[in-house]
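Trainee: how would this look folded up:
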Amino acid sequence: MTSSAPGVDLHGRSPWSVLPPLCLGFFMIMVDTTIVNIAVPTLQDVFDADLVTVGWVNSAYLLTFAVLLLVTGRLGDRFGPRPVFVAGLVVFTAASLACGLAGSVEVLIAARAVQGVGGALMTPQTMAMITRVFPPQKRGAALGVWGSVAGVATITGPVLGGVIVETIGWEWIFYVNIPVGVVALWLSLTRLPALPTHARTFDVPGVVLSVVGLSLLVFGLQEGPSYGWGTIVGPVTVPLVVGAGALVSAAFLLWQRHRGDDALLPLRLFAHRNFSLANVAGAAVSFAMTGIFFPFTLYLQQVLGLSPLHAALVGLPGSLISGVVAPFAGRLSDRVAGKWVVATGFSVLAVSIGILATQVQPDVEVWRLVVPMLGFGVGTGLVFSPLGNLATTGLDQRTAGAGAGAFNTNRQVGGVIGSAVVVALLTSRLAVTMPAAARDAAAGLPAELRTPFVDGFRQAAAAGLGSAGGGFDLPAGVPAEVAEQLRAAAQSAAGAGFAAAAGQTLGFTVLVLLLGAACAFAMRGGRPQHAAPAPDRDVSAAVG
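Mentor: Next comes the predicted model:
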């Protein structure tokens, strides 16, 4: 039986006994980052809302999740990982119930924001507890399991969401968390140890600066298309909001430098080359995962006409492969340099999504989409498992906990920014591709109808994603034969325009994945080094 790290009393149990509740809770958190995407068209119909508004159902969750991770890491340091994790489980499960009961899109967005708070309370405690409970020589394998949960859950979200939406209703993508949360709560109370705590002061100015800066950035990027990248209200414009977010974020970094080791984000951690590069790579893969699923699931349903269930099944083989590859990748990173595992994963992801982007066409056979998604599953399994280990390997035990908190924060920030940028990019590309596709489709129409046809699509695309597929209203008094010709042309233009925009957006995520691959290749090589563990009090002082 594997022994635990020095200073940790598990009452004779293996440290592996702490993983079930941690992984169950973490699985729920990560599934909920992608499970909503497959239900977006359904939520638009149910709440009669445009796509940018429904996009905030996901962005609100990602935003509150990301901006609170540093703070909740400090809460775990002060009160212990176990009680903070349990509190997060309760908040997350209760918020899931509120999501399912929501009677309006505004209530749903608010409940999702609270759900993000619960996720933020739990996540730093999962990685911190693994770091503190497992001895160094087993930590890579344990973090590999933890990382594989993130990869498998993220790619499983759309599959599970499609099955649920198609069979029992959209509300159950949230209700399903309730029994899982109850089981995870029982396991937490019976298996998680009470670890030593360390009283620290909170960096209140740092909290305010980080929350305000990131909120301004995400709001500007997410809502920019709906305001035409211009005026929001009075003198407030989208560029002004984004610029203010960038300035406040810069002020946050300067303040963190001033605070030193007492900062929410101790900047001296980034003096370690592999740690810095692993953080960039983590942000890149989270950005890309969001960027891939949002346009792809919309394309499957709105262009190919697949049901939510059938759309989800396109990703199922990749999900299964990811689940097989991820545990092996975690163990492999304990035996060889993890940088090569991660670099291979990023390369496979970039190639797979590059191929997928070329196959996104209005009349493509579905199997041509499934094949690159298999490669996507392999790449996801290779990247997520060892990346957490790479982020903390090389840091001494006094900074391992703080490193875990920073890594989780930067990874989630990548997802938040990815969600906002992809919505903005897809919207902006539709404004170009929809009129272009309409011009091509109008070539076969009567001359007097071509200009109104193209103008209708241009106005629909400019009005936002939600109406982009509508395109053209039939004029009164049009003969039945011409009306049928117009309908066929409109359907062709809508499919071609959306497919082109989705393919271009996927192409952009390939560039982000190549950045992640470059970071992995640039890491220092060599076999994993297992330093002697420091006393638990030193680790606990750094957690968060």
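Trainee: contacts, neighbours, all on C-alpha from now
Mentor: Will do.
Trainee: What secondary structure category should be reported for the residue lying closest to Thr42 once chain neighbours are set aside?
Mentor: Sequence neighbours aside, Trp170 is the residue nearest to Thr42 in space, at 7.5 Å (criterion: C-alpha to C-alpha, 6 or more residues apart in numbering). Three-state assignment for Trp170 (DSSP: H, G, I helix; E, B strand; the rest coil): coil.
Trainee: With Asp363 instead?
Mentor: On the three-state scheme (three-state DSSP), Asp363 is labelled coil.
Trainee: Please give me every residue in contact with it.
Mentor: For Asp363, the contact set (C-alpha atoms under 8 Å, 6 or more residues apart in numbering) comprises Leu304.
Trainee: Can you give me the distance of it to Gly495?
Mentor: 9 Å (C-alpha to C-alpha, to the nearest Å).
Trainee: shared neighbours of these two, anything?
Mentor: Leu304.
Trainee: ok, which stretches of the stretch 401-544 of the chain are helices?
Mentor: 447-462, 480-522, 536-542 (DSSP state H, counting those that start in this stretch).
Trainee: Out of those, the one nearest Asn410 is which?
Mentor: helix 480-522 (13.3 Å; C-alpha to C-alpha).
Trainee: What distance do you get for the spatially most central residue of the chain to Gln504?
Mentor: Geometric centre of the chain, nearest residue: Gly415, 4.1 Å, by C-alpha atoms, centre = their mean. Distance from Gly415 to Gln504, counting by C-alpha to C-alpha: 19 Å.
Trainee: Then Ala87?
Mentor: Distance from Ala87 to Gln504, by C-alpha to C-alpha: 42 Å.
Trainee: need the strands for the stretch 101-250 of the chain, in chain order.
Mentor: All strands of the stretch 101-250 of the chain, identified by DSSP state E, counting those that start in this stretch, fall at 231-233, 236-237.
Trainee: and the last one, what other elements does it pack with?
Mentor: By that I understand strand 236-237. Using 3 or more C-alpha pairs under 8 Å, 6 or more residues apart in numbering; DSSP states H and E as the contact criterion, no secondary-structure element is in contact with strand 236-237.
Trainee: still on that earlier bit, okay, the strands of the stretch 101-250 of the chain in JSON lines with distance to Ala542 and mean neighbour count next?
Mentor: Formatted as JSON lines, the strands of the stretch 101-250 of the chain follow (distance: least, C-alpha to C-alpha, whole Å; neighbours: other C-alpha atoms under 10 Å):
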{"stretch": "strand 231-233", "distance to Ala542": "42", "mean neighbour count": "14"}
{"stretch": "strand 236-237", "distance to Ala542": "41", "mean neighbour count": "14"}
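Trainee: Second chain to compare with the first, below:
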Amino acid sequence: MSAGTIRLGTPQGRWLLTAMILGSGMAFLDGSVVGLALPAMNADLDAGAAGVQWIVNAYTLTLAALILVGGSLGDRLGRRKVFVTGVVWFAASSLLCALAPTVEVLITARGLQGIGAALLTPGSLSIISASFAPQDRGPAIGAWSGLAGVTTAIGPLVGGWLVDTTGWRGIFWINLPLAVIVVWIAVRHVPETTGDQGKIDYGGAGLTALSLAALTYGLVEKSWTWGLTGAVLMVVFVIHQRLTPHALVPLSLFTDRVFTAANICTFAIYGALGAALFLLVQQLQYVSGFSPLVAGLATVPLTITMVLFASKAGALGSRVGPRWPMTLGPLIAAAGLLLMLRIGADASFWTDVLPASAVFGAGITILVAPLTTAVLAAAPVTQTGVASGINNAVARTASLLAVAAVPPIAGISGRDFADPAVFDPGFRTGMLICAGMLAIASAFAAALIHGPKVSPAAVQTD
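Mentor: Next up, the predicted model:
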């Protein structure tokens, strides 16, 4: 059966959807599960505060820098080929993570994992869009989104259980059999498709990677020299995008006020989300004394709320426009972070952790779909795919830089960072910083996100 004609209810349709869910699920899970294992990794490898940050940031850095290139390579070389390559790459680097004898090797392997994720993540959704018959694309994407959400919801539970029972290396070993299954299904049941054959902006990709690496290193290591180098390289990247005929990031999109404002909001919101979750799961273990499994439970309300109510929030945003959900959602999420200030040495999971997490999750759920809607509605119909990719890269870059910057600003640094006397006050300062970032996002949305509801064309293209 050829691409573009596969029906969702057929065996090939179900196999294809299974491969895409499992493949993208590996990358989604890795981001959330590793946070739970950081205390165990620190204890085993003597990572220190900077090492712990790099275990997270090495993955996010390569993923953020290369995710746009990954999508372009799939369009040019074949989406199935690049997707399978990404899965194999991800599995091989997961093996290296599992065997890492030192924190330096683990950080290197995590960077390689990010490259694999950048190859496979964009491909999963584009393969679904290109392979299914037009009448089945919407339901297939909905099924992919819902089941990926369920996978993400159980991830912290599985990850916490693995860390508790097998140690932190178990969260990487589990990727190997999953990858074998995904590759087998993809080779047998997923047709090859291609898209735009235009040139790929490798220069832009290289400048992105170098600038983000320098900025991140400067923030983590408190080096003005590296930070300034990263900023200069970012300026060079912008100039390069203006001059090259095959820009990785078409700057013309940013002439639209709403598109620019929505991406500023994205940067503030996802920066706060990344830093807050990074600090929360460690606070629960270092200060409150919870196990990795219980710490993982703290993130479940966020995911469950997203799975159950994201579509309803999207429908609301389509009716009333994105401005008010994007204004109120960050304020509600900020209230959840302020409630987390109650989480300390004698915290109760049921009265301190769970209510705060639920409020935070409610705020994020209210804003996410309208935020995506605002980005797509502000872009020309022919560029909604590029606009979505840029917004995704902005979100991941924000998380990368926030995880690098917020802990040292909050006073969490040095070899004794895991001491509750050091981590607890740093956690509280960090939560206040993240709440402030959400308040800034709310202010930008209220001031700049105007205009009509999402255009029908944008919805159909997405």
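Trainee: out of Ala87 and Gln504 of structure 1, which sits in the more crowded spot?
Mentor: Higher neighbour count among Ala87 of structure 1 and Gln504: Gln504, with 21 against 14, using other C-alpha atoms under 10 Å.
Trainee: returning to that earlier point: okay, the strands of the stretch 101-250 of structure 1 in a markdown table with distance to Val280 of structure 1 next?
Mentor: A markdown table is the format used below for the strands of the stretch 101-250 of structure 1 (distance: least, C-alpha to C-alpha, whole Å):
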| stretch | distance to Val280 of structure 1 |
| --- | --- |
| strand 231-233 | 32 |
| strand 236-237 | 30 |
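Trainee: returning to that earlier point: thought the residue nearest to the centre of structure 1 was touching Leu62?
Mentor: Yes: with contacts counted by C-alpha atoms under 8 Å, Gly415 of structure 1 reaches Leu62, the gap being 7.1 Å.
Trainee: What lines up with Leu121 of structure 1 in structure 2?
Mentor: Leu121 of structure 1 maps onto Leu119 of structure 2 when the alignment is built from TM-score structural alignment.
Trainee: for Val242 of structure 1, same thing?
Mentor: Val242 of structure 1 maps onto Gly227 in structure 2, by TM-score structural alignment.
Trainee: list the contacts for that match?
Mentor: Counted by C-alpha under 8 Å, 6+ apart, Gly227 of structure 2 has contacts Ala214, Leu215, Thr216, Tyr217, Gly218, Leu219.
Trainee: Dump those residues to CSV, plus distance to Leu277 of structure 2 and neighbour count.
Mentor: Supplementary listing: these in CSV, determined by distance: C-alpha to C-alpha, whole Å; neighbours: other C-alpha atoms under 10 Å:
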residue, distance to Leu277 of structure 2, neighbour count
Ala214, 24, 21
Leu215, 21, 27
Thr216, 18, 28
Tyr217, 21, 23
Gly218, 22, 20
Leu219, 19, 23
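Trainee: Nearest to Thr108 of structure 2 among those?
Mentor: For those, the nearest to Thr108 of structure 2 is Tyr217 (14.1 Å; C-alpha to C-alpha).
Trainee: Quick check: the gap between the closest one and Pro39 of structure 2.
Mentor: 21 Å.
Trainee: Same question for Val281 of structure 2.
Mentor: 9 Å.
Trainee: how about the helices in the stretch 51-200 of structure 2?
Mentor: 79-99, 103-131, 134-166, 170-173, 175-189.
Trainee: Which stretch among the ones you listed approaches Thr305 of structure 2 most closely?
Mentor: Once those are compared by C-alpha to C-alpha, helix 134-166 is nearest, at 9.7 Å.
Trainee: Against structure 1, what's the mean shift for the closest one, could you check?
Mentor: Compared with structure 1 after fitting, helix 134-166 of structure 2 deviates on average by 5.5 Å (mean C-alpha distance after the TM-score superposition for structure 1).
Trainee: Could I get the buried residue list for that helix?
Mentor: The neighbour-count check on helix 134-166 of structure 2 (16 or more other C-alpha atoms under 10 Å) flags 136-138, 140-141, 144, 146-164 as buried.
Trainee: quick one on the thing from earlier: in a markdown table: the helices of the stretch 401-544 of structure 1, plus distance to Asp262 of structure 1.
Mentor: Shown next, in a markdown table, are the helices of the stretch 401-544 of structure 1 (distance: least, C-alpha to C-alpha, whole Å):
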| stretch | distance to Asp262 of structure 1 |
| --- | --- |
| helix 447-462 | 48 |
| helix 480-522 | 28 |
| helix 536-542 | 10 |
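Trainee: out of those, nearest to Thr190 of structure 1?
Mentor: helix 536-542 (21.5 Å).
Trainee: can you list contacts of that closest one?
Mentor: 6-8, 77, 132, 196-198, 397-402.
Trainee: The match of Leu121 of structure 1: neighbouring residues, count only.
Mentor: There are 30 residues near Leu119 of structure 2, going by other C-alpha under 10 Å.
Trainee: Over to His240 of structure 2?
Mentor: Around His240 of structure 2 there are 18 residues (other C-alpha under 10 Å).
Trainee: next one: Trp186 of structure 1
Mentor: Trp186 of structure 1, neighbours per other C-alpha under 10 Å, totals 12.
Trainee: same thing with Ala194 of structure 1?
Mentor: Using other C-alpha under 10 Å: Ala194 of structure 1 sits among 16 other residues.
Trainee: all helices in the stretch 201-350 of structure 2, in order from the N-terminus.
Mentor: 202-220, 224-243, 257-286, 292-297, 300-320, 323-339.
Trainee: any idea how far the match of Val242 of structure 1 is from Ala91 of structure 2?
Mentor: For Gly227 of structure 2 relative to Ala91 of structure 2 (C-alpha to C-alpha), the value is 32 Å.
Trainee: Structure 2: which residue goes with Ala311 of structure 1?
Mentor: Match for Ala311 of structure 1 (TM-score structural alignment): Ala295.
Trainee: In structure 2, what residue corresponds to Phe294 of structure 1?
Mentor: Alignment note: Phe294 of structure 1 maps to Phe278 in structure 2; criterion TM-score structural alignment.
Trainee: Quickly find the element holding the nearest residue to that match once chain neighbours are set aside.
Mentor: Nearest non-adjacent residue to Phe278 of structure 2, counting by C-alpha to C-alpha, 6+ apart: Gly35, 6.2 Å away. Here Gly35 of structure 2 is covered by helix 11-45, with elements defined by DSSP states H and E.
Trainee: Thanks a lot, catch you later.
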